[in-house]
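Q: below: sequence and its predicted model.
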Amino acid sequence: MTSPTPDLSLAGYLYAQGLITRQMAQLAAQVIRRMGVPATPAERKAVARVMYPRLDRARRQSYVLAARSMRTQLPDVVPAPLRPYPIEALEQAIADVIDDVPDSDDLFGDDDVLDTVDLSDLDEQIDEVSDAVDDLPDEIPEPVREKPRVRIVEGGARKTPRVRVVDTMGARLARHAHAAGRDAVVDTAEKEGAEVGWARVLSGAENCAWCTMLASRGPDYRSENSALFASGKRGKRRAGETYHDHCDCKAVLVRKGEDWPGREQHELLEDLWREATKGHSGRHAVNALRRQLYRADRDGLTHQELLDALREENKSRPGGGKPKPRRRKKR
C-alpha cells in the first residue's frame, strides 16, 4: 500500500522550483568548466551525454512536484503522464545556446576525454539539492509576490564568451527541467475537459512584462483553440513557448467556479494591465506595461502601489473606466 501524497503549497512549489534551478546552474557551470564550450556537433553530443541523465532527473523532480501540486488543488484529478524528452532535444538546446554566443572560441579536445570526465562531486551537490526537493520543510514562508522586479543586467558585454555560455546554458537547462511540470499541468487541463483549466502565477522574483501580461489573463480553459494555446487580445502563442530563460512562473490547475492559488494576484494584474496600457495595443501595450514595471522597480513600488498611482493619473475608479463627467444643474 502506498502512502498518501503529501500536500504541496504554492510557497513549497516555488521554493522547490528554485532548488531545481540551482541544480541546473551547477550542472552548466561544472560541465563547461571541465569540458569547455562545445563548438562542433560531435562535441555537443558529448556534452549532452554527460548532462542528459542529470537533466532527466531534474525533469522527473519537476513532474513529481507538479503532480503533488495538482493533487493538492484538485484531489479528484489524475495528472497527465510525463512527456518524453529525447536526448536530441538537449543537443538542440546546447546548439541554440552556442548560437546565442557566436564568438565562443573556447574549444575542448577529443570525445574520449569527455566521456570519462569525473563529475562525482557535482553529483553529490545535486544529491543534496534533490534531497531538499524530495523532503520539503513543513514550514515554508510565503514568498513575496507583490513587488515587480525587472532584471537589469549591466556590463553583460564585458563577460567572456565562456561566462556568457555558462549563464545562458544554466538558464536553458532550468527551463527544460521546469517544462516537465508546466507541461504536465497544461496536459492535465487539456484532458480534463472544459471545466478544468490552468493559469500562470508569478513568483515575484524574476517577473518581466511578458510574464506579467500573461498572468493578467487568468485561467485558460479548453476551447476550440485548445488549452495548449494562449490567445486573445494580448497575443497568441503555444503555451510551451511562453516561458523564457530565467522565468520562474508556475502553472496551476483551475476548476471553473472554484478559488485557486493566484486568483487575487490575477485580479490585481488584470487591473494593472488595463491601467498601464490605456491608449495602446499590440506590442505597444506590452512596452507600455514594461515602462511602468521599470518605474515601479526604480521607485520601490508594489504592484498595488503602482496600480493606485496609475488610477490617480488616469482618473479612473477602482472598478475600471473613467468616471462620467458630472452634469451641471440648470438654474
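A: Structure received.

Q: from here on, contacts and neighbour counts on C-alpha atoms
A: Fine.

Q: please enumerate the strands of the stretch 151-300 of the chain.
A: Read by DSSP state E, counting those that start in this stretch, the stretch 151-300 of the chain holds these strands, from start to end of the chain: 196-201, 220-221, 229-230, 237-238, 250-255.

Q: buried residues, the last one. List them.
A: Which is strand 250-255. Buried residues in strand 250-255, counting neighbours by 16 or more other Cα atoms under 10 Å, are found at 250, 251, 252, 253, 254, 255.

Q: what sits against residue 94?
A: Going by Cα atoms under 8 Å, 6 or more residues apart in numbering, residue 94 touches 44, 48, 169.

Q: save these as TSV, and put in neighbour count too.
A: As requested, these are arranged in TSV below (neighbours: other Cα atoms under 10 Å):
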residue	neighbour count
44	20
48	22
169	24
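
Q: one more to weigh against that first structure:
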Amino acid sequence: MTVIRTVDLSKQFGKVNALNKVNMEVKEGEVYGFIGPNGAGKSTTIRILLGMLNPSGGQAEVLGMDAKKDAVAIHRRLAYVPGDVNLWPNLTGGEVIDLLMSFHGVKNKGRKDELIQAFQFDPSKKCRTYSKGNRQKVALIAAFAIEPDLYIFDEPTSGLDPLMERTFQKYVKEARNQGKSILLSSHILSEVEQLCDRVGIIRDGEMIETGTLEDLRHLTRTNLYVETSRPIDNLETWEGVHDVEKRQSGVSFQVDTERMETVMAELGAFGIKKIESAPPTLEDLFMRHYEGSGGGDR
C-alpha cells in the first residue's frame, strides 16, 4: 500500500519555483529518507502533505486521501514533529504531552511514562523554561505515545544530544517493525543511513534520485589507500580516479564504483603491498550531488 504519493507536485511563490514536478512515493511499513540542503524544497513538500500549503500544480495524497481536502481526517492518523517545536509557555511539558495525546483520543499512561523515562525528560517544568532539545522531546514523546499510522519528521532530532538521537532511532525502528510508515527529513546523514529503507534526494525543488541505499551506491566513490612496490605513475590521470593525495608511504584517492575493477587490475602491475578500502557512504553521495549547487530558503 502507498501511504504518501505525490504526482508532478509543484509550488510557486511569486516568481520563485520552489517545487518543480516532484514525484515521491512512501510505502506502508517503510522509513523513507527525504534529504537535501536548506532551500531544496523539503519543508515546502512537507507543508503541502500536511495541508498547510496549496500546491500550484500536481497532486498530493496521504493515506489514500487528498492532502488538502481531507487534512482533518489525515491528521487523526499521523504525527508530525518539526525541527523547531513551539509550545504553550505556561503549560508544563507533561500537560502539553497529555493535550497532544488527547487530540488523538489516546490515554496510554504507561506508554507515555516509558517514553518520558527513555528520553530522560522532566515533565513538571513550564514549557517557557525548556531548551530547544527539551521542546523537541515534548513533541517526540507525544508522537511516539500516539502510535499513529504515519509519522512525518522534519529535522526531528535538532537540538538533541547523541544519546537522545539514539533513543529516537530506537523508537523509529520499533515503529517500522510494527508496520508504521515514516517520512524522515534529516540533515544527519548517518541517521538516514541507519534508519531508512529508501532515500529520495531533492535539489532546487526537483527530485534527482530515489532508491534504496544500495541502488544509489553506483553514484558514489570508494575511498582507497594503497602502498605499492613501485611508484604509481600519473594516477590522477586514470579514468575514474579522483582526489589523489600522496602520503609518506603510499597514496590515497577515490574511485568511481563502476571503474573499481579496472583500477584494481591496473594497480596490480605496480606490486600492491597494502590496500585499505572504505565503502561509499550516503554523505559521499550527498556531497557529489551538491558540489557547486546552492539554493534559497524554501
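A: The structure has been received and is ready for your questions. Being a predicted model, the structure only gives us computed values, none of them experimental.

Q: can you calculate the TM-score here?
A: TM-score of the superposed chains, computed with TM-score structural alignment, normalised by the length of the second structure, equals 0.32; 144 aligned residues with a Cα RMSD of 5.4 Å.

Q: quick revisit: and the two most separated of the buried residues of strand 250-255 of the first structure?
A: By the measure Cα to Cα, 250 and 255 form the most distant pair in the buried residues of strand 250-255 of the first structure, at 16.5 Å.

Q: mind listing what's buried in the helix or strand hosting residue 174 of the second structure?
A: According to DSSP states H and E, residue 174 of the second structure maps onto helix 162-177. For helix 162-177 of the second structure, burial by neighbour count (16+ other Cα under 10 Å) applies to 164, 165, 168, 169, 171, 172, 173, 175, 176.

Q: next one: stretch 48-66 of the first structure
A: Buried residues in stretch 48-66 of the first structure, defined by neighbour count with 16+ other Cα under 10 Å: 48-52, 54-56, 58-66.

Q: need the residues that contact it.
A: 8, 13, 16-17, 20, 23-24, 27, 31, 82, 85, 87, 90-91, 94, 115, 130, 133-134, 173, 176-182, 184-185.

Q: which of the residues you listed are buried?
A: 8, 13, 16-17, 20, 23-24, 27, 31, 82, 87, 90-91, 94, 130, 133, 173, 176-182, 184-185.

Q: mind checking which of those residues land in helices?
A: By the criterion of DSSP state H, membership of those in helices covers 13, 16-17, 20, 23-24, 27, 31, 87, 90-91, 94, 130, 133, 173, 176-182, 184-185.

Q: now the host helix or strand of residue 152 of the second structure against helix 162-177, angle please.
A: When secondary structure is defined using DSSP H and E, the element that contains residue 152 of the second structure is strand 150-154. With axes from the mean of the first three to the mean of the last three Cα atoms, to 10 degrees as the basis, strand 150-154 of the second structure and helix 162-177 are set at 150 degrees to each other.

Q: which parts of the second structure are helices?
A: With DSSP H as the criterion, the second structure has helices at 42-49, 71-75, 93-103, 109-118, 132-146, 162-177, 189-195, 213-216, 260-268, 282-290.

Q: with distance to residue 202 of the second structure as extra columns, can I get these in CSV?
A: Output for these, formatted as CSV (distance: least, Cα to Cα, whole Å):
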stretch, distance to residue 202 of the second structure
helix 42-49, 7
helix 71-75, 24
helix 93-103, 31
helix 109-118, 33
helix 132-146, 25
helix 162-177, 22
helix 189-195, 14
helix 213-216, 14
helix 260-268, 28
helix 282-290, 10
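
Q: winner for burial among the ones you listed?
A: With neighbours defined by mean count of other Cα atoms under 10 Å, none of these is more surrounded on average than helix 132-146, at a mean of 23.

Q: which strands or helices does that helix pack on?
A: Under the contact definition 3 or more Cα pairs under 8 Å, 6 or more residues apart in numbering; DSSP states H and E, helix 132-146 of the second structure sits against strand 78-81, helix 93-103, helix 109-118.

Q: can you rerun that using 10 Å?
A: Packed against helix 132-146 of the second structure, as judged by 3 or more Cα pairs under 10 Å, 6 or more residues apart in numbering; DSSP states H and E, are the following elements: strand 78-81, helix 93-103, helix 109-118, strand 150-154, helix 162-177.

Q: columns distance to residue 221 of the second structure on top of the ones you listed, output as a markdown table?
A: Listed next are these as a markdown table, based on distance: least, Cα to Cα, whole Å:
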| stretch | distance to residue 221 of the second structure |
| --- | --- |
| strand 78-81 | 34 |
| helix 93-103 | 45 |
| helix 109-118 | 38 |
| strand 150-154 | 28 |
| helix 162-177 | 27 |
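
Q: what's the spacing between residue 200 of the first structure and residue 27 of the first structure?
A: Counting by Cα to Cα, to the nearest Å, the separation of residue 200 of the first structure from residue 27 of the first structure is 27 Å.
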